[in-house]
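Engineer: next come a sequence and a model predicted from it.
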Amino acid sequence: MIITRTPFRVSFLGGGTDLPVVYRQIGGAVLSTTIDKYMYVAVNRRFEETIRVAYTRTEIVKSPEELRHDIVREALRTVGIRKQIEVVTIADVPAGT
C-alpha cells in the first residue's frame, strides 16, 4: 500500500499563470502558500480483477476507460494499470472549497 499526504495550497494572486498554456504566452507569477489541511491518497493492489476508486463516490469498474473520475482515469492510463487496483482519496476539507 502506498499512502501520500499533500498540503492544500491557497493562491493569493496569479493562480493559473503557472499553467504552460498561459506562461508561454504572457509569462506568469504566482503568490501562494500551503495550509495545514491535507489531501491523502491511498493506492493498493486488489485481489479482484476490478478497479475500485473511492472519493465522494465509489466506483468499481472493469477498465480505466469506465471511470468517471478524470484524474484517476488518466493517471492509470499514463502508467498502464488496467486492473486490480484501489485508489482512495480523503481530504481535510470538503470538495470544491
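Structural biologist: Ah, there it is.
Engineer: alpha carbons only for contacts and neighbour counts from here, please
Structural biologist: Noted.
Engineer: the residue most distant from the middle of this structure, which is it?
Structural biologist: What lies farthest from the middle of the chain is residue 26; by Cα atoms, centre = their mean that is 27.4 Å.
Engineer: comparison target, given below:
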Amino acid sequence: MIVSKTPLRMSFVGGGSDLPVFYREELGAVLSTSIDKYMYICVNRKFDGGIRVNYSKTEEVDSPCQIEHPLVREALALTDISGG
C-alpha cells in the first residue's frame, strides 16, 4: 500500500499563467502558497484486477481509459498502470 499526504495549494493571482497556452504568448507570474490542509492518496492492489477510484463519487472500472476523473485517468496512463 502507498499512502501520500500532499499539502493543498492556494493560488492568489496568475492561476492560469503557468499553462503553456498562456505563457508562450504572454509574460506570466504565479503567487501561490501551500496551506495546512492536505489531500491523501491511497494506492492499494485490488484482488480482482479492476480499478476503484473514490473521491466525491466512486468509480469501478476495468481499465484506466474508462475512468471519468481526468487527473486520475491521466496519472494512471502516465505511470503505465493498467489495472489491479
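Structural biologist: Perfect, I can see it now. Every value quoted in this text rests on a predicted model; they were computed, and no experiment measured them.
Engineer: okay, now the closest residue to residue 47 of the second structure other than its chain neighbours: neighbour count?
Structural biologist: Spatially, and ignoring its direct neighbours in sequence, residue 47 of the second structure is nearest to residue 84 (6.9 Å; Cα to Cα, 6 or more residues apart in numbering). Residues lying near residue 84 of the second structure (other Cα atoms under 10 Å) number 14.
Engineer: repeat for residue 61 of the first structure
Structural biologist: Residue 61 of the first structure, neighbours per other Cα under 10 Å, totals 16.
Engineer: could you do residue 78 of the first structure as well?
Structural biologist: Per other Cα under 10 Å, the neighbour tally for residue 78 of the first structure reads 9.
Engineer: do residue 39 of the second structure as well
Structural biologist: Close neighbours of residue 39 of the second structure, defined as other Cα under 10 Å, add up to 9.
Engineer: circling back to that earlier point, contacting residues around the residue nearest to residue 47 of the second structure?
Structural biologist: Counting by Cα atoms under 8 Å, 6 or more residues apart in numbering, residue 84 of the second structure makes contact with 45-51.
Engineer: so which of those are in helices?
Structural biologist: Among those, none falls in helices (DSSP state H).
Engineer: just the buried ones among these, please.
Structural biologist: The neighbour-count test (16 or more other Cα atoms under 10 Å) marks residue 51 as buried among the contacts of residue 84 of the second structure.
Engineer: average offset of the helix ranked longest in the first structure relative to the second structure?
Structural biologist: Determined from DSSP H, the single longest helix within the first structure is helix 70-79. Following superposition, helix 70-79 of the first structure is found to deviate from the second structure by 1.3 Å on average (mean Cα distance after the TM-score superposition for the first structure).
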